[in-house]
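Engineer: Fold the stuff below for me.
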Amino acid sequence: MSHTPYPSSYYAASANPAPTRDALSDSVETDVCVIGAGYTGLSTALFLLEQGFRVVILEAAKVGFGASGRNGGQIVNSYSRDIDTVERSTGSNEARLIGAMAFEGGQIIRERVARYSIDCDLKDGGVFAALNSKQMHHLEAQKALWERFGYGQLEMLDHDGIRNVVASERYIGGMLDHGGGHIHPLNLALGEAAAVESLGGVIYEQSPAIRIDRGDTPRVHTQHGQVTAKFVVVAGNAYLGGLVPELAAKSMPCGTQVIATEPLDTELAATLLPQNYCVEDCNYLLDYFRLSADKRLIYGGGVVYGARDPADIDSIIRPKMLKTFPQLQGIKTEFAWTGNFLMTLSRLPQVGGLDGNLYYSQGCSGHGVTYTHIAGKVIAEALRGQAERFDAFASLPHYPFPGGQKLSAPLSALGALYYSLRDKVGF
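Structural biologist: Alright, predicted model coming up:
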């Protein structure tokens, strides 16, 4: 039987101990079969188990193998496209519901960490850093937008204020979200998996779903076993492949790249990010960075459309890091990795149901740490017959990428180039 290990990354190298989980080799029955042991699947399973459902999770590789275990580790509120885009895309009641949920994911993460004693280096505070006056005006509008939906944890930072939180000359100001934060993402996934098992849930690793027999009693097949369930939840995101053909045309896997430096001197680390906040800039193709628990700078950015792995990740990301922090010249890069996320054309999540008993959520579009935890809650609500919030997400319109699957990556890359040029000239 094939075995897929974690890809090399700082997170895999510093992960908490976890049990070796068996592959499925039998026929089992359950209430809900969840496909994918990333944040969406784990969050869904936890909420369902807490409500008394029996749950089996099928994971193609290992818990948190995909984006959940490789991302930048930042707790960022709202969605990849903000609430004003949602308001333009759907009805007023649906926009109200989705807007209210924009700040719930971080709360769910903190509640899970506290309830299940998850060791994942949780730290509070996230900064949006502006490189020009246009971006500052955008942040002021974003603050007003979020406050209109009842969120009151934002603080504008002027030129001196941004210098107090990040030691870079690139930024003219920013906005601090006291409700943001950062975590060790793989350890969060591992902790949530342990919580799932503590409630009686079963996780099979190295068990990719290869076929779903859809019908009144769906059956999910792996190479050596099958799960018969009342409901199926598809939570594979960028690693789903063609398992559910209806979901493939309106989404595209994309890759993002991250590096981690060698551990920094304590004094140097403290000067870079004195309050230990995480930071992301306001560019369309944004950079993001933070300190790890052992004082490495974790720095990410860039998008590869179509999810190809670059030959030399460090050569892509390190110049970005040194542009932000030239004082790190000479500091070694010890880890460099890539991971895939799933993007929709609207950059809003794709949520819905098929056949009355198959539910899905995907397409976080690079903004998934918080959203996936909300998704798990609304899917669990829908399975209990409380579908108002699920239906609000399902009402968001989604369209195929122009050019179909063959041309979606190059056309998206051209669009991104346009916005990247706009970032550079500041208009």
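Engineer: C-alpha from now on. contacts and neighbour counts both.
Structural biologist: Fine.
Engineer: Next, count neighbours for the nearest residue to Met101 once chain neighbours are set aside.
Structural biologist: Excluding the flanking residues, the one nearest Met101 by C-alpha to C-alpha, 6 or more residues apart in numbering is Ile374, at 7.2 Å. Counted by other C-alpha atoms under 10 Å, the residues lying close to Ile374 total 25.
Engineer: who's in contact with the helix or strand Ile374 falls within?
Structural biologist: Secondary structure from DSSP states H and E places Ile374 in helix 368-383. Helix 368-383 has contacts (C-alpha atoms under 8 Å, 6 or more residues apart in numbering) with 39-45, 47-48, 68, 73-79, 101-102, 104-106, 108-109, 359, 361, 364, 387-390.
Engineer: Recalculate using a threshold of 7 Å.
Structural biologist: 39-41, 43-44, 47-48, 75-77, 79, 104-106, 108, 361, 387, 389-390 (C-alpha atoms under 7 Å, 6 or more residues apart in numbering).
Engineer: Please indicate which of the residues you listed are buried?
Structural biologist: Taking 16 or more other C-alpha atoms under 10 Å as the criterion, what is buried in the contacts of helix 368-383 is 39-41, 43-44, 47-48, 75-77, 79, 104-106, 108, 361, 389-390.
Engineer: What is the helix or strand just after the helix holding Ile374 packed up against?
Structural biologist: Following helix 368-383 in sequence order, the next helix or strand is helix 388-394 (DSSP H and E). Under the contact definition 3 or more C-alpha pairs under 7 Å, 6 or more residues apart in numbering; DSSP states H and E, helix 388-394 sits against helix 92-101, strand 350-354, helix 368-383.
Engineer: so which of those is the most packed in?
Structural biologist: Sort these by mean neighbour count, taking mean count of other C-alpha atoms under 10 Å, and helix 368-383 sits at the top with a mean of 24.
Engineer: could you give the angle of the helix holding Ile374 to helix 92-101?
Structural biologist: Orientation of helix 368-383 against helix 92-101 (axes from the mean of the first three to the mean of the last three C-alpha atoms, to 10 degrees) gives an angle of 130 degrees.
Engineer: Which parts of the stretch 151-300 of the chain are helices?
Structural biologist: 159-163, 185-198, 245-248, 266-272 (DSSP state H, counting those that start in this stretch).
Engineer: For the second one, what is the distance to the chain centroid?
Structural biologist: I take that to be helix 185-198. 15 Å (C-alpha atoms, centre = their mean, to the nearest Å).
Engineer: What helices and strands are in contact with it?
Structural biologist: Against helix 185-198 (3+ C-alpha pairs under 7 Å, 6+ apart) you get helix 39-50.
Engineer: want to put them side by side, so please do this one too:
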Amino acid sequence: MGMTFPAEHVASYYAATANPSPERPALEGTVDCDVCVVGAGFTGISAALHLAEQGIKVVVLEGARVGFGASGRNGGQIVNSYSRDMDVIEANHGVDTARALGDMAFEGNRIIRERVAHYDIDCDLKDGNLFAACNAKQLKGLREHKALWERFGHRELELLEGAAVKREVGSERYVGALVDHSGGHLHPLNLVLGQAAAVESLGGVIYERSPVTELVQGTPVELVTPRGRVRATRVVMAGNAYLDRLIPELAGKSMPCGTQIVTTAPLEASRARQLLPNDMAVEDCNYLLDYFRLTSDNRLLYGGGVNYGGQDPANIAAVIRPKLAKTFPDLSDVKIDYAWSGNFLMTLNRLPQFGVLGGNVYYAQGYSGHGVTCSHLAGRLIAEVMSGRDERFDAFAGLPHLPFPGGRMLRVPLSALGAWYYRTRDALGI
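Structural biologist: Below is the predicted model of the structure:
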């Protein structure tokens, strides 16, 4: 039962440029606490920090290292809202749910910025991201996107059409772009490491290399690791794509998906500015989207593609280089210094899954590619519901958690088939 975890971070650009962080011990023996958090990524560390700030005794169990999963490997983009936007939520789940979620759609971004400022976290935080349209249909979608977000009070948007896109992206590929001046990008591993240090500064304890092999529900909940156990009044399950089957009730209702990222060798500063003149992060509007940005040392970080089921391609650079070259043809032979992949967790309706099991096991997962901001919101909502303020958490918990058709066996081929359909539509511009 349970997954085997490597002892170290994957060999990514982020791991190579991570701020110094202590080696944390594995759990040995038995520990009692108010709240045990399983998973030291954005969701778990955000929840732990909100709880520790309230004076609650928190123990965090991490199977590998802090930020080992998607939190330390993602594109580093601060993108507002959710993987499905408020119009879809309203159509499928009603006006009240859309209004509740809409009121929180830009909060994760604000939480990140509050954390960075309050705890003085060095994570290369930059302002601004944009959605780039590859064709007229996508540009029409961006106009609608702008109107939708403005309806929910988000005004820091600017639509660029035609040649105006060149102000932000030095590529011929796009016919329009929607700039979100409130968004941004950062070094995600350093963000989660900085917040983990903040948790410890408030008395929280983090154990690394302590995968949970068994969860025994009850009062208290018991969590078993290879060399110890934790007895906790309440538990936060924040393992996301790395949770495996610890919670059987959730196992068939989400799917790990792999995404691939490369980072080039450092570019001349003038060259970097030609690519992204105002240092914004970019994602295109395709169903299987490309995304890219500059790092603080002027590398181009470029990601894209999805592997359903989370398997790694044999050669990540070979998967991403053609995408990079299509966007920036004169970088087609640029040296690639780092290439890595990681899993995020996708749900069938692309909306996050929040809930409570047995009255004292809380979970939040399945951000479907919008995890950087939504995970930080999840941490706050978990802390709220534990202190008796449940209406905001319940707005998410009320969303249906749909099983993938055909269960675990068929979810990968069926999702891949769906992706092929959407990729074909993107390619044809329909």
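Engineer: Aligned to the residue nearest to Met101 of structure 1, what sits in structure 2?
Structural biologist: When structure 2 is aligned by TM-score structural alignment, the residue opposite Ile374 of structure 1 is Leu377.
Engineer: What of Leu285 of structure 1?
Structural biologist: Per TM-score structural alignment, Leu285 of structure 1 is aligned with Leu288.
Engineer: Gly305 is in contact with its match, correct?
Structural biologist: Yes. Look at Leu288 of structure 2 against Gly305 with C-alpha atoms under 7 Å: they come within range, at 5.8 Å.
Engineer: longest helix anywhere in structure 2?
Structural biologist: If you go by DSSP state H, structure 2 has its longest helix at helix 407-428.
Engineer: wait, isn't Phe206 of structure 2 in contact with Gly63?
Structural biologist: Slight slip there: residue 206 of structure 2 is Ile, not Phe. No. At 10.9 Å, Ile206 of structure 2 and Gly63 do not qualify as touching, with contact defined as C-alpha under 7 Å.
Engineer: Which residue in structure 1 aligns with Ile78 of structure 2?
Structural biologist: In structure 1, Ile78 of structure 2 lands on Ile75 (TM-score structural alignment).
Engineer: ok, now how distant is its match from Asn237 of structure 1?
Structural biologist: Distance of Ile75 of structure 1 to Asn237 of structure 1, given as C-alpha to C-alpha, to the nearest Å: 19 Å.
Engineer: ends of stretch 11-29 of structure 1, how far apart?
Structural biologist: 34 Å.
Engineer: Tell me the residues of structure 2 aligned with that stretch.
Structural biologist: Stretch 11-29 of structure 1 covers residues 14-32 of structure 2 once aligned (TM-score structural alignment).
Engineer: What of stretch 195-210 of structure 1?
Structural biologist: By TM-score structural alignment, stretch 195-210 of structure 1 lines up with residues 198-213 in structure 2.
Engineer: can you tell me which residue in structure 1 aligns to Arg229 of structure 2?
Structural biologist: Under TM-score structural alignment, Arg229 of structure 2 pairs with Gln226 in structure 1.
Engineer: Distance from stretch 85-96 of structure 1 to the middle of the chain?
Structural biologist: Remark: stretch 85-96 of structure 1 is offset 22 Å from the chain centroid, using C-alpha atoms, centre = their mean.
Engineer: now swap in stretch 55-75 of structure 1 and tell me
Structural biologist: Its chain's C-alpha centre lies 10 Å from the corresponding centre of stretch 55-75 of structure 1 when counted by C-alpha atoms, centre = their mean.
Engineer: Please identify the residue in structure 1 that aligns with Ala117 of structure 2.
Structural biologist: Using TM-score structural alignment, Ala117 of structure 2 pairs with Ala114 in structure 1.
Engineer: My reading is that that match lies in a strand. Confirm?
Structural biologist: No. Counting by DSSP: H, G, I helix; E, B strand; the rest coil, Ala114 of structure 1 is not found in a strand; it is helix.
Engineer: At which residues are the strands of the stretch 1-150 of structure 2 located?
Structural biologist: 29-38, 58-61, 77-78, 126-133 (DSSP state E, counting those that start in this stretch).
Engineer: Give me the mean deviation of the helix holding Ile374 of structure 1 from structure 2.
Structural biologist: Average distance, helix 368-383 of structure 1 versus aligned residues of structure 2 after superposition (mean C-alpha distance after the TM-score superposition for structure 1): 0.4 Å.
Engineer: Next, the angle strand 27-35 makes with that helix.
Structural biologist: 130 degrees.
Engineer: from the chain's centre, how far out does helix 368-383 of structure 1 sit?
Structural biologist: On C-alpha atoms, centre = their mean, the centre of helix 368-383 of structure 1 falls 12 Å from the chain's centre.
Engineer: for stretch 157-166 of structure 2, same thing?
Structural biologist: 27 Å.
Engineer: same thing with stretch 35-54 of structure 2?
Structural biologist: Its chain's C-alpha centre and that of stretch 35-54 of structure 2 lie 16 Å apart, by C-alpha atoms, centre = their mean.
Engineer: now the end-to-end length of that stretch.
Structural biologist: Separation of the first and last residues of stretch 35-54 of structure 2 by C-alpha to C-alpha is 12 Å.
Engineer: Closest to the centroid, which residue in structure 1?
Structural biologist: Averaging the C-alpha coordinates of structure 1 gives a centre point, and the residue nearest to it by C-alpha atoms, centre = their mean is Gly368 (2.4 Å).
Engineer: Can you give me the neighbour number for Met346 of structure 2?
Structural biologist: 26.
Engineer: Then His187 of structure 2?
Structural biologist: 25.
Engineer: what's the answer for the one 5 residues further on, then?
Structural biologist: Val192 of structure 2 is surrounded by 25 other residues when neighbours are defined as other C-alpha under 10 Å.
Engineer: All the strands of the stretch 251-400 of structure 2, residue numbers only.
Structural biologist: Using DSSP E, counting those that start in this stretch, strands in the stretch 251-400 of structure 2 cover 255-264, 281-284, 290-294, 300-308, 336-346, 353-357, 361-365.
Engineer: how much space is there between the counterpart of Gly403 of structure 1 in structure 2 and Gly252 of structure 2?
Structural biologist: The alignment partner of Gly403 of structure 1 in structure 2, by TM-score structural alignment, is Gly406. Distance of Gly406 of structure 2 to Gly252 of structure 2, given as C-alpha to C-alpha: 9 Å.
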